[in-house]
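Trainee: After the sequence you'll find the predicted model.
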Amino acid sequence: MSRRSRQRGACCLLAMLLAAVVRLLWSMVHLNMHPLSPRCPSNPALHATDPRCAPQSAILPDLRPPGLLPRVQPPQLPSDEEDLRSLEAEVEKQWQALQGAQRTDVDEKTAPANTDSEPQAKGLRACHTQHVLSRPPGLQHEGVKCPPEASLCILPQPMEVHVLTGYFELLRTTAIMGIGKDVQPLVAELEHLLHCDLGVTCAANSSRPIRLHRAPHIPPEGYVLSVSPKYLGIQASTASGVFYAFQTLKQLLPVSVYAPASAGIGPWRVPAVRIRDEPRYKWRGLMFDSVRHFYSVRHIKHLLDLMALHKLNMFHWHLTDDQGWRIEINGHPELTAAGAMRGPSLNLRTTDGYKPIYNGTAYSSPQYYTQSQIQEVVQYAGELHIEIVPEIDVPAHAAALIIAARQGTPAVDLGIVELHEGCKPPGEGLRTAPNCMGGVHGIVVPTAEAIQYLKRVLQDVVRLFPGRYVHLGGDEAEQFRTAAYGTKLGQRAKSETKIWNDERLQGYLLDELSEFLSAQAKTGMAWDDSFVNLAGYEPKKGKTWLVWWRDWASEASFEKIMNLGHPVVLAPTSKAYLDVFQVEPHRDSEYQVQAGTVHLKNSWDIRKLAHSNIVGLQALLWTETIISWDIAEYQMFPRLVALADAAWVPTTTKADWGTFLVALKYHKKRLARRGVRYNDGSFTGEFWGH
């Protein structure tokens, strides 16, 4: 072999060795390895604090020799609105291409469905075909499943959903960026949610960012979520919009994101979609009764978490009733010292048929929320974009208040206590709240002294709850209003007010308290009884909102309530009451609860009620028979999901019961991961209430 040949061979060998070294180093980059460092720990929980897990570009330079391997420049981050629009255009272009392919697929109506190997895009749009295309022939809700790795079974159902192709990966190197200083609070909120809920540690820079854009034209709680393999963008005008976009984003991920944080952390894959969404109503609520049975702050926070998951934003907190007073009030320690306790049950038990057997829990020590606990719950709710509406129930349902006030310093006589016929006589005079469920036991008589006492209480309530509304009760006073107002105390109130009509006298109390709240920049609320059951009286328009619950009463029919002209929150007994049975026959229910039935379909159908005076709707859970948290969750779910869907989905979106059921069957996996004790019987066709 000649000398020139030997030199040529050596050069070839050297080149091969150099190429092998380069390939080895390049593989180390992809394996998160460094030639001088151990590999990044496999436990994702350690990544945020372990320097070995830093982005490789920070610890390993690009060692590829020019000319040997192609040098690929990383994509540039969008730096202004024009670049953002170009990324949005990429998503829109992909959607248009896929839409054309889908339209061709649907036009082939004679083609048999291939259920064994259905393309992923078809499966992803199974829950939202009414937003994109007509339902494919033969596709039934029974048996249709959303792919577990990237479900589009979003509840509440978004206004518009366009399914694209591919995924965006949420990695440790994902950055969150915003356009302009005014969007920085939104960026901070999303970064907090990603870190706390998904375990994503956001890098300062990234080639595949999450981009936030403040869009003033989007309604306050609305958002646009755009996802492509290279880009995830959220447009919103408020932090609430960003928060709800995140709730949707979370539902696009595997259900494991709803498990406890210790169950594992990403990386998470988000399916490519384009979602435009906004709520139907500004009031999307849940009323929860903490009086008849008391639940801890831990339970209330868990309930708020579940509300946020379903984009509910108003927590109507029933804090006072005949059977207890659950809120600490400065200057009136008697309210909790006496009103937050109660003895053994006084209910006469019934055993005929499946009527409920009331057997309220006795509280030998005061059970109430301290002011610091109230503030803790208010702050927690605010972080979830939930406003708390406290209810101080007067004039009726006030036995605990009246009994406690008689033991104050000085003692004040606020009204009359009289147990109804379903209760045993207490023997000695009541010194604590009566433990007798159902009916009305106490009614406040609006003397000047009583009104001043209530205003002092409301002053503290207003201080504790920064929201815009306070509920004043106002229901069922007719049960013994005439007897109460006919007493010496009642005559004194009539003499002071110069109002001799019982119904108008009750209305006077509501007016006084509503005016007081108005002076504190608050709006009072009351049950519909106060608007239609008081002859010769009607609350002043603009001062008090109406909560409609008696859809069974002729004087409170839907038409009559709407014609009053007041803002109305829907809470009809036949659709929104969650303390009654949800399956029939009632013996099939796991728990014996309040008589009556509200099927899942009944709750879903509340969306059919429409009028310009409606500001929203809410579910209600009274707790006379709800003696444990397991029963509470069992009674709320899945019906609360149906009510949340009705409150959110706009009328411009065609609501479809079958599509809702498809999404719900997948959604219960999320509930299970959150540890929710739902009623599985409501998911079976036998109880859909067709």
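Mentor: Perfect, I can see it now.
Trainee: drop to CA atoms for contacts and neighbour counts, all remaining ones
Mentor: Will do.
Trainee: quick one, what contacts the residue nearest to residue 185 when sequence neighbours are not counted?
Mentor: Nearest residue to residue 185, sequence neighbours excluded (Cα to Cα, 6 or more residues apart in numbering): residue 239, at 7.5 Å. Residue 239 makes contact with 185-186, 189, according to Cα atoms under 8 Å, 6 or more residues apart in numbering.
Trainee: For residue 259, which residues are in contact?
Mentor: With Cα under 8 Å, 6+ apart, residue 259 has these contacts: 673-674.
Trainee: what's the distance between it and residue 644?
Mentor: Separation of residue 259 from residue 644 (Cα to Cα, to the nearest Å) stands at 22 Å.
Trainee: the helices in the stretch 151-300 of the chain, which residues?
Mentor: 184-193, 239-251, 297-309 (DSSP state H, counting those that start in this stretch).
Trainee: just the angle between the first one and helix 239-251, please?
Mentor: I take that to be helix 184-193. Interaxial angle, helix 184-193 versus helix 239-251 (axes from the mean of the first three to the mean of the last three Cα atoms, to 10 degrees): 30 degrees.
Trainee: In terms of secondary structure, what does helix 184-193 contact?
Mentor: strand 176-178, helix 239-251 (3 or more Cα pairs under 8 Å, 6 or more residues apart in numbering; DSSP states H and E).
Trainee: Between the two ends of stretch 299-317, how far is it?
Mentor: 13 Å.
Trainee: Can you point out the buried residues in that stretch?
Mentor: Buried residues in stretch 299-317, counting neighbours by 16 or more other Cα atoms under 10 Å, are found at 300-301, 303-317.
Trainee: same check, this time on stretch 84-102
Mentor: Counting neighbours by 16+ other Cα under 10 Å, stretch 84-102 gives 84, 87-88, 90-92, 94-95, 98-99 as buried.
Trainee: and what of stretch 201-219?
Mentor: 201-202, 206, 208-215, 218.
Trainee: And the strands in the stretch 401-550 of the chain?
Mentor: Assigned by DSSP state E, counting those that start in this stretch, the strands in the stretch 401-550 of the chain fall at 415-417, 442-444, 469-473, 523-527, 544-548.
Trainee: Check it against this one:
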Amino acid sequence: SLLPHPGKVSSLGGRLTLDRDTTVRALPGAEQAADLLRTLVGRPAGLPLTPSPDGRVVLALDDRLGGLGEEGYGLTVAPQALQLRAAHRTGLLRGIQTIRQLLPAEALSGGAAGTGSWELPCVEITDVPDRPWRGAMLDVARRFQPIGYLRRYVDLLALHKLNVLHLHLTDDQGWRMPVDTYPRLISVGSRRARSQKGPTGPDGAHFDAVPHEGHYTKAELRGLVRYAAERGITVVPEIEMPGHVRAALAAYPELGNHPGRQLDVWTRWGVCDTILGVHEGVFDFCRAVLEEVMDVFPSPYVHIGGEECPTTEWEDSPAARERAAALGLAGPAELHGWFMGRIGAFLVERGRIPLGWVENGAELPPEFTVMTWRDGTHARAAARRGHQVIAAHHRATYLDYAQSTDPSEPVAQPGAPVPLHTVHGYEPAPHDWPEEERARVLGSQVQLWTEYARTPEEIEYLSFPRLCALADRSWSGGRGDWPGFVERLRHHTARLDALGVPYRPLDARSLATAGSASPSAGTARLHP
């Protein structure tokens, strides 16, 4: 009942008992992994797992397992001993999550720690992920979440062997990261006066009367980065540009195309038509912001948005039209690619990889790794152009859509549901593609835009069990074993229960396969 399913698993028969006398031997290089074992396994299970040179639980780095890559591991559980080996530290971290899942679910919660002993089945596992990028995007710009919750979210990702937390930090409705050189991004940009209630209907939008605000300190974000790294997860920051910047323009109107216009932080959902200008002061701003972002986030990747950028303001701006003409562009609309190219080149100069959303798979410069979301064909179009690709088609990976047609589902993004079966069936790089194109697909990730997910409980209800489906498929690859996944998921829900995760119950509606939308079909939508 492991989830995601390991590459190779064999039952050896018998049981291993872990109790208060069980000790841990960490060979050189495995000490930090042993600390995590004590934190994630020992603490909730009530086991000291004391270090000892004669420990029955052995964690070891082993160069002979280099063929398993950075995240692969080998785990042997025998009646008298447990041995976890990997060529790299990250592989040990993945194996620790498997050990957690081999224990009874009650051992995860800490609620039954007084029992003093726990049994694991004796197994031999060799495990390697199918793709190197297996992630989850969480939008904290529209709905701020405290740093303590982000640590919990990291732990839930780690349990499912996901390895990227993509943190959407800025948007029209809020700016969440402090920038020392631009303090009004927080004093003004982190607070909006009210929020839209539900989707826009025939009678227009409706609003609450509750201000929404919040921001992180740099110390909190650095702490989150360390916490995630200890669990083998990279935190990838996203700073939106040149669109989705209304909060920044509310703080610094001079960055826009109408410098004298005072805007508020946007209170609506959808796409705002206010965008950054193209004068040099804007690029000074973007570079200064990203310098501070890179100082906090060591991720090789920095996401700079790029999607849903209406060019009406550029087309109406004499300065933008003049800039486009001076650059020899066909018109102001082409300033988008030029803008992204300048910022991308800056990130490359700083040793980072620029990452951006693409509308058609072909509009970003070649140095970008791209996230394709709008259409199922765009991932292949981008791979054909030579991009590294993260495939995130909205009809298979956007968890802000409802999970079923059940009228009792919570308010969700307008559009057809994205059911569990569709998420598990998503193939980021189908097997009928040429191998050189498939090799350029790094992996996939789920997205949770938070217009309608206000609280941690609502975030988790929308995420689970669909996040489990993407985690299973992203790690295991192949064409997917839906019946096997459902059977393992039924066991896995006991772990979610033990961790206090509210999730969509497994019933006829949530497990339905008939009528599941094809990830390559469905109506186009706008990013929130």
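Mentor: Received it, and whenever you're ready, just let me know what you need. Keep in mind the model is a prediction, meaning the values are calculated, not measured.
Trainee: among the contacts of residue 239 of structure 1, who's most crowded?
Mentor: Among the contacts of residue 239 of structure 1, the one with the most neighbours (other Cα atoms under 10 Å) is residue 186, at 24 neighbours.
Trainee: sorry, back to before: what would the helices and strands packed on helix 184-193 of structure 1 look like in TSV with distance to residue 624 of structure 1?
Mentor: Output for these, formatted as TSV (distance: least, Cα to Cα, whole Å):
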stretch	distance to residue 624 of structure 1
strand 176-178	48
helix 239-251	33
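Trainee: Quick one: closest of those to residue 5 of structure 1.
Mentor: strand 176-178 (57.6 Å; Cα to Cα).
Trainee: mean per-residue distance, the closest one to structure 2?
Mentor: For strand 176-178 of structure 1, the mean distance from the matching residues in structure 2 following superposition reads 2.9 Å, by mean Cα distance after the TM-score superposition for structure 1.
Trainee: what's in contact with that strand?
Mentor: Residues from elsewhere that reach strand 176-178 of structure 1, judged by Cα under 8 Å, 6+ apart: 184, 187, 190-191, 202-204, 209-213.
Trainee: Among the residues you listed, find me the one that's closest to residue 575 of structure 1.
Mentor: Nearest member of the contacts of strand 176-178 of structure 1 to residue 575 of structure 1, counting by Cα to Cα, is residue 190, at 35.1 Å.
Trainee: ok, that closest one - contacts?
Mentor: Contacts of residue 190 of structure 1 by Cα under 8 Å, 6+ apart are 176, 242-243, 246.
Trainee: Mind doing that once more with 10 Å?
Mentor: 176, 184, 196, 210, 212, 234, 239, 242-243, 245-246 (Cα atoms under 10 Å, 6 or more residues apart in numbering).
Trainee: Just the buried ones among those, please.
Mentor: Listed as buried from these are 176, 184, 210, 212, 234, 239, 242-243, 245-246; burial here means 16+ other Cα under 10 Å.
Trainee: Now flag whichever of those residues is closest to residue 360 of structure 1.
Mentor: residue 243 (38.7 Å).
Trainee: which one in structure 2 is aligned with that closest one?
Mentor: Aligned counterpart of residue 243 of structure 1 in structure 2: residue 93 (TM-score structural alignment).
Trainee: What distance do you get for that match to residue 35 of structure 2?
Mentor: Residue 93 of structure 2 is 10 Å from residue 35 of structure 2, by Cα to Cα.
Trainee: Next: residue 350 of structure 2.
Mentor: 33 Å.
Trainee: Same check on residue 53 of structure 2?
Mentor: Distance of residue 53 of structure 2 to residue 35 of structure 2, given as Cα to Cα: 15 Å.
Trainee: Residue 326 of structure 2 too?
Mentor: Distance from residue 326 of structure 2 to residue 35 of structure 2, by Cα to Cα: 59 Å.
Trainee: now residue 162 of structure 2
Mentor: Using Cα to Cα, which is the criterion applied here, residue 162 of structure 2 is 20 Å from residue 35 of structure 2.
Trainee: try residue 116 of structure 2
Mentor: Residue 116 of structure 2 is 20 Å from residue 35 of structure 2, by Cα to Cα.
Trainee: can you check residue 514 of structure 2 too?
Mentor: 46 Å.
Trainee: Tally up the residues packed near the aligned partner of residue 121 of structure 2 in structure 1, please.
Mentor: In structure 1, residue 121 of structure 2 lines up with residue 271, judged by TM-score structural alignment. By other Cα under 10 Å, 25 other residues sit near residue 271 of structure 1.
Trainee: Leaving out chain neighbours, which residue sits closest to residue 271 of structure 1?
Mentor: That would be residue 167: by Cα to Cα, 6+ apart, it lies 4.4 Å from residue 271 of structure 1.
Trainee: aligned partner of the one you found in structure 2?
Mentor: Aligned partner of residue 167 of structure 1 by TM-score structural alignment: residue 15.
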